[in-house]
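Participant: Sequence and predicted structure are below.
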Amino acid sequence: MKAIDLHTHSTCSDGTFSVEELMDYAHEKGLAAIALTDHDTVKGLERADTYVKEKYPDMEFVPGIEFSTVNEGKDVHVVGLYVNYKDQEFLDTIDSYMNSRIQRNIKMCEKLRDEAGIDISYEILTEMFPKTVITRAHFAKYMLEKGYVSSKQEVFDRFIGDDCPYYVPRENITPEMAIEAIVKNGGVPILAHPVLYHMSDAKLEALVVRLMEVGLAGLEAIYSTYEAYEERQMKELAERHGLLISGGSDFHGDNKPKIDLGVGMGKLFVPENILEQIKKYS
């Protein structure tokens, strides 16, 4: 059975591979299917879809997106698979969410500049990283290149990680809002990497149950950084609630150098048969 990867990023958000380079690499790796799930944008989907159909008819392309939302002051991500990237209402919703991301990035720049003495602004970031969705990874790359830190990880550990003094949460965009937008669009909403939210078992299950009420369809139960017992727990949680299982590497290219496409940190394997159930749902 061949592998698939349902969570990847390109230069349209915070990956370092162009859309075409990512599709080439997926085919080189022998993947049966690949989803492009850039942060809060569908900008690369039509290019990827056309490119794969023309060049790699033996590989399936799954159009997707990863919405960044806030739950109780913490980031929670929702992946949408098989989204209709030409739906104008969906595009309008994404635009409104992007405005929230931009305001958050402006505020984070202001805090870093005024409180930490770092020469940074949203204008500087957009000039340095044009035509892309600015994420915290771009903050980290800028601060490393300018010598404010010795590693990208230090940026998240000291400055803009969820519990750090210069972090600013996004306003108003909840997981429910993202799920409702995906459902209305005809896509399949998946709770991304739930283990990474470091919730208690009871709290995570309560979140899952709550999100199911607005249409949550599945969990990312197979993921690059999971230990074997964590993958087992996520699969059991999905089974308890009749949810789909999804999985992916969360590949970002050089921005996450330890994570490779399709295999994550070396042990990841997302079997192609899980896509059958997801396709049936969509």
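Facilitator: Yes, it's here. Residues are numbered from 1 along each chain as shown.

Participant: can we go C-alpha only for contacts and neighbour counts from here?
Facilitator: OK.

Participant: Show me what stretch 92-112 is in contact with.
Facilitator: In this structure, residues lying in contact with stretch 92-112 by CA atoms under 8 Å, 6 or more residues apart in numbering are 40-41, 118-122, 134-135, 159, 166-173, 181.

Participant: Looking only at it, what residues are buried by neighbour count?
Facilitator: If you call a residue buried by 16 or more other CA atoms under 10 Å, then stretch 92-112 has these buried ones: 94, 97-98, 100-102, 104-105, 107-112.

Participant: Using a markdown table, lay out these together with secondary structure and distance to D250.
Facilitator: A markdown table is the format used below for those (DSSP: H, G, I helix; E, B strand; the rest coil; distance: CA to CA, whole Å):
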| residue | secondary structure | distance to D250 |
| --- | --- | --- |
| I94 | helix | 21 |
| Y97 | helix | 21 |
| M98 | helix | 21 |
| S100 | helix | 23 |
| R101 | helix | 20 |
| I102 | helix | 23 |
| R104 | helix | 23 |
| N105 | helix | 22 |
| K107 | helix | 27 |
| M108 | helix | 24 |
| C109 | helix | 26 |
| E110 | helix | 29 |
| K111 | helix | 29 |
| L112 | helix | 27 |
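
Participant: What is the nearest of those to S224?
Facilitator: Among the buried residues of stretch 92-112, R101 lies closest to S224 (CA to CA), at 25.9 Å.

Participant: Can you spell out which helices and strands pack onto the helix or strand encompassing K280?
Facilitator: Using DSSP states H and E, K280 falls within helix 274-281. Judged by 3 or more CA pairs under 8 Å, 6 or more residues apart in numbering; DSSP states H and E, the packing partners of helix 274-281 are strand 244-248.

Participant: and G147, how many neighbours does it have?
Facilitator: The tally of other residues near G147 (other CA atoms under 10 Å) stands at 9.

Participant: can you give me the strands for this protein?
Facilitator: For the chain, applying DSSP state E gives strands covering 4-5, 33-36, 60-71, 74-81, 188-191, 218-223, 244-248.

Participant: In TSV: the ones you listed, plus distance to N273.
Facilitator: Formatted as TSV, these follow (distance: least, CA to CA, whole Å):
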stretch	distance to N273
strand 4-5	9
strand 33-36	11
strand 60-71	13
strand 74-81	15
strand 188-191	16
strand 218-223	13
strand 244-248	10
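
Participant: still on that earlier bit, and the contacts of stretch 92-112, which of them are buried?
Facilitator: 40-41, 120-122, 134, 159, 166-170, 173, 181.

Participant: any chance of the residues you listed in TSV, with distance to K258 too?
Facilitator: Formatted as TSV, these follow (distance: CA to CA, whole Å):
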residue	distance to K258
D40	24
T41	24
I120	28
S121	29
Y122	28
I134	22
F159	22
Y166	26
Y167	25
V168	27
P169	27
R170	28
I173	30
A181	32
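
Participant: then this one, side by side with the first:
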Amino acid sequence: MPQNYLNADLHCHSVVSDGTLTPEQLAQRAAARGVDLWALTDHDEVGGQHRAAAAANAAGIAYLTGTEISVTFADSTVHIVGLGFDADNAALTQGLYDTRHGRGPRAREMARQLEQAGIGGAYEGALRYAGNPELISRTHFARYLVEAGVCSDTYDVFRHYLTEGKPGYVGHTWASLKDAMQWITGAGGLAVIAHPARYDFSANLEYALFSEFKQLGGEGVEVVTGSHRPHEYQTYAGIAKEFGLAASRGSDFHSPEESQIDLGELPPLPSQLTPVWELLHERIQRP
């Protein structure tokens, strides 16, 4: 283990978006599993930030504010994680509100498609998991399909439903990359490209994404994350060096039952990279 190793987990979700644990439960779980520095990054939402920071302090771990913003880039959805910002910044909170607002009509159309495929009650079922129409997501629909016995687990859901070309998939135009970057940096935060290996981009499109991100003030990329395989750690370590980006690390944890990687379980960042927390030193809230 590197001498300067820090068990940082800077990407996870609570019930405020599409996770199943409260911010307080996540803080306790992170502390119990040896996390030194934690960030709650709910989708397009900062409503859990004050609770998460207080819970982290009570659990004795350091905390960074966080969110994961849905962005439309090249007709695809890309996620940008913001870290270390002012969670009460007016432009950020309004931008996230406007982004969330499109989820309700999208969810209605997803449910309509599922009903055409013979699956009734999907909107009401998903809403029970989400609790708020503004936060309803594919994950909430997936949990309902498992509950209804349509699929065995959420991984099975996404093999048969809710993805492009399959019943229940509805595209959506989210924030622009430029807007998301302005919200994060305007609130004093640092922007990170989340789980880049998940995007089905050609080499040219991926280069365009990183180039525009860097030009707009982006400073980080998730190198080690729950959905990356070990060889992808090295791929994105190389891209971090190429574009002069700091490296981030986060499990993308949603639920003890659903997530492949638990809080605190990730391997260290590859060597010779600058960890994002070194750039965020002054913004870390310490117990």
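Facilitator: In hand now; what should we look at? All values derive from a computational prediction rather than experimental measurement.

Participant: follow-up on the earlier one: and the helix holding K280 of structure 1 against structure 2, how far off on average?
Facilitator: Helix 274-281 of structure 1, aligned to structure 2 and superposed, deviates on average by 3.8 Å (mean CA distance after the TM-score superposition for structure 1).

Participant: ok, back up a step: show me the two of the buried ones among the contacts of stretch 92-112 of structure 1 that sit farthest apart.
Facilitator: I120 and A181 (33.2 Å).

Participant: ok, now how distant is the residue most central in space within structure 1 from L191 of structure 1?
Facilitator: Centroid check for structure 1 by CA atoms, centre = their mean gives E66 as the closest residue, at 4.1 Å. Distance of E66 of structure 1 to L191 of structure 1, given as CA to CA, to the nearest Å: 10 Å.

Participant: Now the common contact residues for those two.
Facilitator: With CA under 8 Å, 6+ apart as the test, E66 of structure 1 and L191 both reach 77-79.

Participant: just curious, which of those is nearest to G247 of structure 1?
Facilitator: V79 (10.4 Å).

Participant: just the helices in the stretch 151-282 of structure 1 please.
Facilitator: Secondary structure of the stretch 151-282 of structure 1 (DSSP state H, counting those that start in this stretch): helices at 152-154, 175-185, 201-212, 228-240, 274-281.

Participant: Compare those helices and give me the one nearest M1 of structure 1.
Facilitator: helix 274-281 (11.1 Å).

Participant: quick revisit: could the shared contacts of E66 and L191 of structure 1 go into a markdown table alongside neighbour count?
Facilitator: As requested, the shared contacts of E66 and L191 of structure 1 are exported to a markdown table (neighbours: other CA atoms under 10 Å):
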| residue | neighbour count |
| --- | --- |
| H77 | 22 |
| V78 | 29 |
| V79 | 30 |
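
Participant: Go through the residues you listed and say which is closest to D24 of structure 1.
Facilitator: Among these, and counting by CA to CA, the member closest to D24 of structure 1 is V79, at 22.4 Å.

Participant: The closest one maps to what in structure 2?
Facilitator: Here V79 of structure 1 is matched to V81 in structure 2, going by TM-score structural alignment.

Participant: Surely its match is in contact with T41?
Facilitator: Yes - using CA atoms under 8 Å, V81 of structure 2 is in contact with T41, at 7.1 Å.

Participant: what sits in contact with each of these two?
Facilitator: With CA under 8 Å, 6+ apart as the test, V81 of structure 2 and T41 both reach 11, 66-68.

Participant: Just among these, which is most surrounded?
Facilitator: Within those, neighbour counts (other CA under 10 Å) peak at G66, which reaches 33 neighbours.

Participant: Which residue in structure 1 aligns with it?
Facilitator: Using TM-score structural alignment, G66 of structure 2 pairs with G64 in structure 1.

Participant: Same question for T185 of structure 2.
Facilitator: So, by TM-score structural alignment, T185 of structure 2 is matched to V183.

Participant: Which residue lies closest in space to H11 of structure 2, excluding its sequence neighbours?
Facilitator: G250 (4.4 Å; CA to CA, 6 or more residues apart in numbering).

Participant: mind listing what the aligned residue in structure 1 for that neighbour touches?
Facilitator: Under the alignment by TM-score structural alignment, G250 of structure 2 pairs with G248 in structure 1. Residues counted as contacts of G248 of structure 1 (CA under 8 Å, 6+ apart) are 4-8, 220, 222-224, 262, 264, 270.

Participant: Closest to A140 of structure 1 out of those?
Facilitator: T8 (19.2 Å).

Participant: burial count for the aligned partner of the closest one in structure 2?
Facilitator: Using TM-score structural alignment as the criterion, T8 of structure 1 maps onto C12 of structure 2. Using other CA under 10 Å, C12 of structure 2 is surrounded by 27 other residues.

Participant: and if you look at the one 3 residues further on?
Facilitator: Neighbours of V15 of structure 2 under the rule other CA under 10 Å: 19.

Participant: Can you verify my assumption that it contacts L26?
Facilitator: No - at 10.0 Å, V15 of structure 2 does not count as touching L26 under the criterion of CA under 8 Å.

Participant: Look up the closest residue to S121 of structure 1, ignoring the ones flanking it.
Facilitator: Excluding the flanking residues, the one nearest S121 of structure 1 by CA to CA, 6+ apart is C109, at 5.2 Å.

Participant: Give the aligned equivalent of the one you found in structure 2.
Facilitator: Match for C109 of structure 1 (TM-score structural alignment): A111.

Participant: how close does its match sit to P256 of structure 2?
Facilitator: 26 Å.

Participant: burial count for the counterpart of P194 of structure 1 in structure 2?
Facilitator: In structure 2, the residue paired with P194 of structure 1 is P196, using TM-score structural alignment. Neighbours of P196 of structure 2 under the rule other CA under 10 Å: 23.

Participant: how much space is there between P196 of structure 2 and A87 of structure 2?
Facilitator: 25 Å.

Participant: what does V221 of structure 2 give?
Facilitator: Taken as CA to CA, the span from V221 of structure 2 to A87 of structure 2 is 21 Å.

Participant: Settle it for me: which of those two has more neighbours?
Facilitator: When V221 of structure 2 and A87 are compared on other CA under 10 Å, the one with more neighbours turns out to be V221, at 28 against 22.

Participant: If I follow the layout properly, the more buried one ends up in contact with A240?
Facilitator: Yes - between V221 of structure 2 and A240 there is a contact under CA under 8 Å: 6.6 Å.
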